[in-house]
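>>> Here is the input, now give the coordinates:
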Amino acid sequence: MDALPLSLLQLLLANLAIAAGALLQGVAGYGIGTLSAPLLFLISPALVPGTLTMNAMVLTVLMLVRNRTSLGFAAVRHAMLGAAIGTLAAAVVLTRLSPAGFGLAFGVLILLAVGLSVAGLKPALNQRNSILAGGLSGFMGTITAVGGPPIALIYQRQPAELVRANLSAFFLFGSATAFLGLLMSGFIHQLEVTLFSLTVPGVLVGFWLSGRLLHRVPGGALRPLILTIAALSGTGAIVRSLLA
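Reported below is the predicted structural model:
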């Protein structure tokens, strides 16, 4: 196999970024995409979306097992339908993007995710909004691995246990469909699988830490810092693509 395009330092930073995102998602119910994806893109574009999507699948399985007693599948089935539609649309878009175009789309969608998070919108948790939020989440999640903000909007007024359980089920489905979409679009190769095997320890460490902090740190305590990092990283991705 050819040499990895990442140095040992880059792999270490990638594991730290993924661990931080897994810790956040373990406490708040979502966040590995919002925090980790833009940082990983700046470390190396090779880490997104494929490698992070596979890591997200592992994390959502762990979270679903931890929060299984609070799961209400009926509440997320409509969002899953929307996610399938959004993922299919994203897979089509990905086949038509150049590397520079991908970077530009990545940065724009990151900033859109931040915008949705700070917009103050409070849509009701109903069938229509679930399908719409699931569709946008699926589209954004496939291209950037950041699918949390749209679906989190409709769950922001729900109990924390329900949020963690239902969003874990949704993100597991979304990550799996995104993986298939990326595979069909030619964005998953041996390199992504290798990078996944080298960065999944970050998920395991972050998830383990979240279990220790689950009832000690409010889910929204780090929100301003996380959104600031995401906004700066998304802007950096746009600048990087335009310069390329």
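
>>> going forward, measure contacts between C-alpha atoms and count neighbours the same way
Fine.

>>> correct me, but Val61 touches Ser168?
Yes. Val61 is in contact with Ser168 according to CA atoms under 8 Å; the separation is 7.4 Å.

>>> The two - which one has more neighbours?
Shown here are Val61 and Ser168; by other CA atoms under 10 Å, Ser168 has more neighbours (29 against 14).

>>> this one next, for a side-by-side:
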Amino acid sequence: MIDWPVVLGLGAALFAGAFVQSSIGFGMAVVAAPFIVVFAPDLMPGALLVTSFSLPVVQLGLAPVDIAWRSLSWALLGRLLLTPVGVAVVALLSVRSISVIVAVLILLTVATSLTSIRIRNTPGTAVAAGSLAGITGTATSIGGPFLALVLQHEKPNRVRSTLAAFFLLGAVISTSALGIAGEFTQHQLLSGLAWIPFILLGYAAAAPLRSRLDTERLRRAVLGFCVVAGVSILLRAFVF
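Below you'll find the predicted structure:
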């Protein structure tokens, strides 16, 4: 039985997440997942993955499209190969264990990007980012920070377009795999569909910001939200 007041109340978190993702290219799951885990953990990760279809479609349909096809192709290959591991994680590990692993990986990636070591956009780094997203995106719906870090020095519109395509196709891969494994429920599907209007409103509210972001501001925003992602997931694991 779906608790519709809770589901609709969580629409506010999806609105905020869509606002963030529409502005910098990713962040919807980062913002919304902690609230969903607290108030409706049975909807994770399937319901949030459903929302990964809607916003990218709007972004790719209405905004200028500039996709880094080579990076996208390598990242999708990595995601396809490692998605079965993500499904196994959902089936075998606890939410706390998954959360800690994801948070540590995100924070280590941010720490690396802040050192003198430059994360270059290469086939190897794109495959690695996609592989990590195959695991974490399937298990927790949070897979964007890894590829965002690889793309952080690209033009803002290229980052947003490439991530939108990655989220769309990655959601297809992950939900299909979860469905085959019996880990994707009808309740998750219906709840995810109910959040779509909130996501569209968040996209519309972010429109004035999209044209004002330059590359360096985008990079700082990406790194900042990666930190938020890691810290929020750790709090979810150890506090909630």
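
>>> Can you give me the TM-score here?
The TM-score (TM-score structural alignment, normalised by the length of structure 2) is 0.86; 234 aligned residues with a CA RMSD of 2.4 Å.

>>> which non-adjacent residue is nearest Phe166 of structure 2?
Leaving aside its sequence neighbours, Phe166 of structure 2 sits nearest to Leu72 (CA to CA, 6 or more residues apart in numbering; 6.5 Å).

>>> which one in structure 1 is aligned with the one you found?
For Leu72 of structure 2, the aligned position in structure 1 is Val76, judged by TM-score structural alignment.

>>> what separates that match from Ala133 of structure 1, distance-wise?
11 Å (CA to CA, to the nearest Å).

>>> same question, Thr87 of structure 1
Where Ala133 of structure 1 is concerned, Thr87 of structure 1 sits at a distance of 12 Å (CA to CA).

>>> again with Leu71 of structure 1
Taken as CA to CA, the span from Leu71 of structure 1 to Ala133 of structure 1 is 19 Å.

>>> neighbour count winner among the two?
Just comparing Leu71 of structure 1 and Ala133: by other CA under 10 Å the higher neighbour count belongs to Ala133, 28 against 20.

>>> in what helix or strand does the residue minimising distance to the centre of structure 1 lie?
Central residue of structure 1 (CA atoms, centre = their mean): Gly33, 2.7 Å from the mean position. Using DSSP states H and E, Gly33 of structure 1 sits in helix 32-43.

>>> Tell me which other helices or strands that helix touches.
helix 8-28, helix 50-66, helix 99-118, helix 127-144, helix 148-153, helix 223-243 (3 or more CA pairs under 8 Å, 6 or more residues apart in numbering; DSSP states H and E).

>>> mind running it again at 7 Å?
If contacts are counted by 3 or more CA pairs under 7 Å, 6 or more residues apart in numbering; DSSP states H and E, helix 32-43 of structure 1 sits against helix 8-28, helix 223-243.

>>> ranking those by burial, who's on top?
Looking across the helices and strands packed on helix 32-43 of structure 1 with neighbours counted as mean count of other CA atoms under 10 Å, the highest average goes to helix 8-28: a mean of 23.

>>> Next, the angle helix 223-243 makes with that one.
Interaxial angle, helix 8-28 of structure 1 versus helix 223-243 (axes from the mean of the first three to the mean of the last three CA atoms, to 10 degrees): 140 degrees.

>>> Tell me which residue of structure 1 matches up with Glu183 of structure 2.
Using TM-score structural alignment, Glu183 of structure 2 pairs with Phe187 in structure 1.

>>> Could you report the neighbour count for that match?
Neighbours around Phe187 of structure 1, by other CA under 10 Å: 21.

>>> quick one: secondary structure of it?
What DSSP: H, G, I helix; E, B strand; the rest coil gives for Phe187 of structure 1 is coil.

>>> Around the closest residue to it other than its chain neighbours, how many other residues sit close by?
Spatial nearest neighbour of Phe187 of structure 1, excluding adjacent residues (CA to CA, 6+ apart): Gly50 at 6.5 Å. Other residues near Gly50 of structure 1 come to 27 when the count uses other CA under 10 Å.

>>> Count the residues that sit near Leu48 of structure 2.
Leu48 of structure 2, neighbours per other CA under 10 Å, totals 26.

>>> Show the contacting residues for whichever residue in structure 1 pairs up with it.
Structural correspondence for Leu48 of structure 2 with respect to structure 1 (TM-score structural alignment): Leu52. Contacts for Leu52 of structure 1 (CA atoms under 7 Å, 6 or more residues apart in numbering) come out as Ala145.

>>> my guess is the match of Leu72 of structure 2 meets Phe170, correct?
Yes. Using CA atoms under 7 Å, Val76 of structure 1 is in contact with Phe170, at 6.4 Å.

>>> Looking at the two, which has the bigger crowd around it?
Phe170 (26 against 21).

>>> Now check the more buried one against structure 2: what is it aligned to?
By TM-score structural alignment, Phe170 of structure 1 lines up with Phe166.

>>> Tell me which helix or strand its match sits in.
Using DSSP H and E, Phe166 of structure 2 falls in helix 156-180.

>>> now that helix and helix 46-62, what's the angle there?
Using the same axes, to 10 degrees: helix 156-180 of structure 2 against helix 46-62 is 140 degrees.
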